[in-house]
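Engineer: Just need the structure, nothing else, for what follows:
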Amino acid sequence: MEHSALLDLADRFGHPVLDGSLPASSATFADGARFRIEIPSCEGPDVFAAVLEEAQARDVRIDRVSQGSGVMMLTDAEIRRMAAMGADAGVEVNLFIGPRGAWDIGGQAKATAAAGGAARGNTTLAACVNEALRAVDLGIRSLLVGDVGVLEVLGRMKAEGVLPAELALKTSVLMPLANAPTGAVYERLGATSLNVSTDLPVRDIAEIRAATSAAVDVYVEVPDDQGGAVRFYDVAALIRSAAPVYVKLGVRNAPNIYPSGHHLATVATALGRERVRRAELVLTLLADLAPDLAERPKSDTPPTDLRIPVV
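Structural biologist: This next block holds a predicted model:
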C-alpha cells in the first residue's frame, strides 16, 4: 500500500497524521490556563511540606502533586495530613492506587516496564478498588491508575455513583500511551488526565490532543528509568500544540525511591525540592521564549476542574 493510502486510512478512522506546521490547541483548563505545574513523586506529607515551602520561596505556583508509592504505603493519618495540606494550599493531591505487577511475585513485570503497573489477577484488581475507596474516604479526589482494567472498573464505579463523580482518574506513565487511538480509549474508559509516553515528539502529542479532551501530562524532565530525556526547550511548543497540559518535572540522575518511607526520607525530600527548582527553570525559560504562554490566570479560589481534597 502506498504511503498516501496509509495516511488516508488513518484519517478515515478519525486519527489523521499531522504533517507540516502543527495546529495550535485552543483548549484550556476551566480557568483559562493553558498549562499547570505538577510535582511528581511527592512521597508523603513531609515531602509535600518541603515542596510547598520550596514553591513559596521560589514563587513557583504548584497545581498538583502526585505520589508514586501508592495508597497502601501511607497510613490513614498521613493521607489525612496530605489531604488537609492540599485543601489549605489549593493543590490537587494525586495518589497511586493498588498493588502493581512490578512488586508482585511474577517475573514479566520485573523484566519489562510495560507490565510494571499491571494488576495481576482479579484479587489484585479488587485490592486496587479497595485502595481507591480508602483514599476517597480519607478525602482524596484524584487517583493515579496504572492498569487499564482497573481504569475501566473505576470509571464504571464513578458512573454508578459508588465513587464521586468529580474524582480525577489520571493514567500512569506505566500505562503506555504512544498514539491518539490509545488516548481516546483511555478517555472512554474514564481517564480525566492522560500521562503520555515520555519519548514522544511534539507532533505525536498534538495528535493525542486532537483525539481527546482530557488534559495531557508530559514529563519535561524524565526519570532515568523512563528514558531520562530533558525537554525544557520543548515546553512552549507542547503548550501551544497540546493545551491543556500538565508540565511534569522529574529529576535525572536520581534513584528510584518507590516504595518510599522513613528510610528514604532525606533523599525523597531533597528530590521534591529539586523538582520545584526544575519547575522554576522551566517557567523562566518559557517566559523568555513564549511570554504569551507564560501567564496564568490568578484567582482566590481554585478552578473547578482542580480536584482539591475534601476535608
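Engineer: CA only for contacts and neighbour counts going forward, please
Structural biologist: Will do.
Engineer: So which elements touch the lengthiest strand in the chain?
Structural biologist: For the chain, the longest strand by residue count, based on DSSP state E, is strand 215-221. Under the contact definition 3 or more CA pairs under 8 Å, 6 or more residues apart in numbering; DSSP states H and E, strand 215-221 sits against strand 193-195, strand 245-249.
Engineer: Quick one: work out the angle between that strand and strand 245-249.
Structural biologist: On the basis of axes from the mean of the first three to the mean of the last three CA atoms, to 10 degrees, strand 215-221 is oriented at 30 degrees to strand 245-249.
Engineer: Now do strand 215-221: everything it contacts.
Structural biologist: 29, 192-198, 209, 228-232, 234-235, 242-252 (CA atoms under 8 Å, 6 or more residues apart in numbering).
Engineer: where exactly do the strands run in the stretch 51-200 of the chain?
Structural biologist: Along the stretch 51-200 of the chain, the segments classed as strands by DSSP state E, counting those that start in this stretch run 64-67, 92-96, 142-145, 168-171, 193-195.
Engineer: Proceed likewise with the subsequent sequence, for comparison:
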Amino acid sequence: MTETVGLFRHTREELADYLRLAADEGITTVFSVGPRATYDTSPTRLTPHGSFLGYRLRGVDQIRRALDDVLRGLELGCRSFVVYDEGLLKTLGQARKGGLLPADTTFKASAHLGYANPISISMLEELGADSINPVRDLSLPAIAAVRQHIAVPLDVHTDNPPSSGGFIRTYEAPDIVRVARPVYLKTGNSVVGAHGQFTRAEDGERMADQASITLEVVQRFASEFTQSPAGAPAPVNAVSTRVAGEETAGCLR
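Structural biologist: Reported below is the predicted structural model:
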C-alpha cells in the first residue's frame, strides 16, 4: 500500500499507527518522500511549462530536507519509500550501498518522474530503484520493451484519477501481468480526483473494491500467474543481489 501525500504531512503518531496497522495485516507500506516541487515556493510549477518539472527537488536545501524526511521515516520503522527525484534516488542508493541506511530499505521510483522508454528507465535501476513506475499510459508493447531492459519489478497503473487521464485498464491487467511480470498492479486511484490527496475512510473502501475487481479479472483471465504472499520481503538492490525466483511482496509473476 502506497502513501502519496508525503511523510512530512503526517505526525509521528500517525505514521506509527499506519505502520502498526499494516504490520498487523501483513501489508507492506510504502511512504512518499514529502518535499517536492508541488509543495515548494516555485511560481513556475503553476504555469503550463511547470507541468514538465514533475515533483523534482529545487536546490540542495530541498535534497537535504528530503533526506531528513527519509531518516524520519526510518526512525519510525518505515523501510520502503517512493522517490520523485533522480538526484535524491542516486544519493539514497549510494547511502544504502555504503551502509549509511539499513540494508533492507527499498526505493520505488515514481511515475511523476516521467520516464517512458526502456533506456531511460534502466538508468533508474542503476541509480538504486528497487521498483519503477513508468508513465501511466504506456501501451502493452512499450511496457514489454521496458521489461526486457530491467530486472527489478515494474509498477503499472491499472486505473487513474481524472487529473492524470482518468483511464481504467482493468481488462488489460491480465496482459499487463503477462508482459511486465514481476509487476505491482497499481489500482484504486480512480476513486479520487487527483494524486497526492488525503483520503477518507469511504475512499479507502472504494479503493479496496477496485483492487478486488482487478484481482478478480487477473484470476479469471490469467490464472496461471500467482501473487506473492502478504509479508514477503521486497527486493533490495535487485540488479546485483536478487535470487532467481525470489518472492516479492504483492508482486504478480
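Engineer: Superposed on structure 2, what's the mean shift for the following helix or strand past the longest strand of structure 1?
Structural biologist: For strand 215-221 of structure 1, the following helix or strand on the C-terminal side (DSSP states H and E) is helix 235-242. Compared with structure 2 after the fit, helix 235-242 of structure 1 shows a mean deviation of 0.8 Å (mean CA distance after the TM-score superposition for structure 1).
Engineer: so helix 235-242 of structure 1 matches what in structure 2?
Structural biologist: On structure 2, the counterpart of helix 235-242 of structure 1 by TM-score structural alignment is residues 173-180.
Engineer: Give the buried residues for the matching stretch.
Structural biologist: Under the neighbour-count criterion of 16 or more other CA atoms under 10 Å, stretch 173-180 of structure 2 has 173-174, 176-180 buried.
Engineer: could the strands of the stretch 51-200 of structure 1 go into JSON lines alongside mean neighbour count and distance to R120 of structure 1?
Structural biologist: Output for the strands of the stretch 51-200 of structure 1, formatted as JSON lines (neighbours: other CA atoms under 10 Å; distance: least, CA to CA, whole Å):
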{"stretch": "strand 64-67", "mean neighbour count": "24", "distance to R120 of structure 1": "21"}
{"stretch": "strand 92-96", "mean neighbour count": "30", "distance to R120 of structure 1": "16"}
{"stretch": "strand 142-145", "mean neighbour count": "28", "distance to R120 of structure 1": "14"}
{"stretch": "strand 168-171", "mean neighbour count": "26", "distance to R120 of structure 1": "17"}
{"stretch": "strand 193-195", "mean neighbour count": "26", "distance to R120 of structure 1": "21"}
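Engineer: Make a markdown table out of those strands and add distance to L281 of structure 1.
Structural biologist: Shown next, in a markdown table, are the strands of the stretch 51-200 of structure 1 (distance: least, CA to CA, whole Å):
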| stretch | distance to L281 of structure 1 |
| --- | --- |
| strand 64-67 | 18 |
| strand 92-96 | 22 |
| strand 142-145 | 26 |
| strand 168-171 | 25 |
| strand 193-195 | 22 |
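Engineer: Those strands: which one's closest to V276 of structure 1?
Structural biologist: Distance to V276 of structure 1, taken as CA to CA, is lowest for strand 64-67 among the strands of the stretch 51-200 of structure 1, at 10.8 Å.
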